[in-house]
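Student: Using only what follows, build the 3D model:
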Amino acid sequence: MYDHQFDCFRLQEREYIPLEPNENGIICREIFPGLWLKQPALLAGDLTKVLEIIQQGIATAEHQMFVKSLSRE
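Tutor: Okay, the predicted model is just below:
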C-alpha cells in the first residue's frame, strides 16, 4: 500500500497470475468465493465502501455454498 498499489494473485500451474479487477473495480477471489475487494476504495482508505462490497460478496449464493462446504469438513 505504500506505493499506492494493491495486487492480488492466483496460483496457476506453479505460476502466480495477477487478478485484475472487473469493470466495477472489484477483485473477486476465486479460492474464497464471496471475498470481493473494491480496489479503488482500498487504495483511498474508504473503509465504509470496502465493507459494503465485502458484505455484498458474502451475501452471494457462491459464498454460502463455500461456507457450507467448510462446515462439512
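Student: going forward, measure contacts between C-alpha atoms and count neighbours the same way
Tutor: Noted.
Student: H4 belongs to a strand?
Tutor: No: assessed with DSSP: H, G, I helix; E, B strand; the rest coil, H4 is coil; it does not lie in a strand.
Student: hang on, it packs against G45?
Tutor: No: using C-alpha atoms under 8 Å, H4 is not in contact with G45, being 10.5 Å away.
Student: Spell out, range by range, the strands that occur in this protein.
Tutor: Along the chain, the stretches classed as strands by DSSP state E are 8-12, 15-19, 26-28, 36-38.
Student: just these: most buried one?
Tutor: strand 36-38 (a mean of 23; mean count of other C-alpha atoms under 10 Å).
Student: Show me what that strand is packed up against.
Tutor: On a contact count with 3 or more C-alpha pairs under 8 Å, 6 or more residues apart in numbering; DSSP states H and E, strand 36-38 meets strand 26-28, helix 47-58.
Student: quick one more, to check against the first:
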Amino acid sequence: TVRLDSDNEFQPDGVLLIPGGSSQLTSYGYIQGAPELVVEIAASSAAIDLGDKKRVYRRNGVQEYLVWQIFDQKLDWFYLEEGVYQSLSPNDEGILCSGVFPGLWLNATQLLQNNLAAVLATL
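Tutor: Model prediction:
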C-alpha cells in the first residue's frame, strides 16, 4: 500500500524505490510518500489508472508511471517533467528506457507479444 497523502492510498501492482528517495517504509510495511516508479496493470481499470490515479501520482511527484493496458495491448510509460507527465518514447531499437533507473529497459513490443525471453534479454 502506498500512502501518497492524507486523501490517497493506493495499492499499485508494482513500485520501485530509491533508498533515501522521496518515500519510506513505515513500521507497518506501508510506503509513505511517492515512489520513484509506479506500475499498474490495467484490465477494466484502465480509465481509472489513466485518469484519477495518474493525476494523483503526478500531483504527488511520482517520477515515472507505467500502465500496461491488457485489453488494448498497449503500454504507456510516463515521466514527470516540470510537474507534467510526458509520454516516454522508445529509442531507435524500440526500447523504453527509464530515466530514473539506469539499465531499466523494456522491450514493449516483445512484452505485448508475450515473448518473455526477449524481454529478459533486453533487461
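Student: Would you reformat the helices and strands packed on strand 36-38 of structure 1 as a markdown table and include distance to W36 of structure 1?
Tutor: A markdown table is the format used below for these (distance: least, C-alpha to C-alpha, whole Å):
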| stretch | distance to W36 of structure 1 |
| --- | --- |
| strand 26-28 | 5 |
| helix 47-58 | 5 |
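Student: For A117 of structure 2, grab the count of nearby residues.
Tutor: 11 (other C-alpha atoms under 10 Å).
Student: can you tell me which residue is nearest the centre of structure 1?
Tutor: W36 (3.2 Å; C-alpha atoms, centre = their mean).
Student: Name the nearest residue to the aligned partner of it in structure 2, ignoring sequence neighbours.
Tutor: When structure 2 is aligned by TM-score structural alignment, W36 of structure 1 is paired with W105. Nearest residue to W105 of structure 2 in three dimensions, chain neighbours excluded: C97, at 4.5 Å (C-alpha to C-alpha, 6 or more residues apart in numbering).
Student: what's near enough to touch the one you found?
Tutor: P90, N91, G103, L104, W105, L106 (C-alpha atoms under 8 Å, 6 or more residues apart in numbering).
Student: where's it relative to W77 of structure 2, distance?
Tutor: For C97 of structure 2, the distance to W77 of structure 2 equals 9 Å [C-alpha to C-alpha, to the nearest Å].
Student: where along structure 2 do the helices fall?
Tutor: 46-49, 52-59, 108-112, 116-122 (DSSP state H).
Student: closest to F10 of structure 2 out of these?
Tutor: helix 52-59 (8.5 Å; C-alpha to C-alpha).
Student: dump the residue contacts of the counterpart of N91 of structure 2 in structure 1.
Tutor: Under the alignment defined by TM-score structural alignment, N91 of structure 2 is paired with N22 of structure 1. Each residue near N22 of structure 1 by C-alpha under 8 Å, 6+ apart is listed here: C28.
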